[in-house]
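Student: structure for the following, please:
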Amino acid sequence: MDIKYGREFFLMLRKHWYIFFSCLMHEYVF
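Tutor: Coordinates of the predicted model:
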């Protein structure tokens, strides 16, 4: 994996962690 791409993905994930978390909880609950 490209380091630059990985870092951008990490920054995006950190900025939208609540969306990712809500999707994770939705998968877990239902």
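
Student: contacts and neighbour counts: CA atoms only from here.
Tutor: Will do.

Student: next one: the helix or strand harbouring C23 to chain centre, how far?
Tutor: Per DSSP states H and E, C23 falls inside helix 17-29. What separates the centre of helix 17-29 from the centre of its chain is 10 Å, taken as CA atoms, centre = their mean, to the nearest Å.

Student: one more to put side by side:
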Amino acid sequence: MFNRKNQRKIAAVICGILILAMIASLLPSIF
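Tutor: A predicted model of the protein is given here:
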């Protein structure tokens, strides 16, 4: 069972990974 703080932390990590993946996929088209 996760408490709400852990859920929020996990959600933030997942969002950060998704954003990094999007930036990584966009970088080749920028440079």
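
Student: post-alignment, the helix holding C23 of the first structure versus the second structure, mean distance?
Tutor: When the second structure is overlaid, helix 17-29 of the first structure sits 0.3 Å from its aligned residues on average, using mean CA distance after the TM-score superposition for the first structure.

Student: okay, that helix sits on what stretch of the second structure?
Tutor: Matched against the second structure by TM-score structural alignment, helix 17-29 of the first structure falls on residues 7-19.

Student: which residue is nearest the middle of the first structure?
Tutor: For the first structure, L13 is the residue whose C-alpha lies nearest the centre (CA atoms, centre = their mean; 3.6 Å).

Student: and that residue, what element?
Tutor: Going by DSSP H and E, L13 of the first structure is part of helix 3-15.
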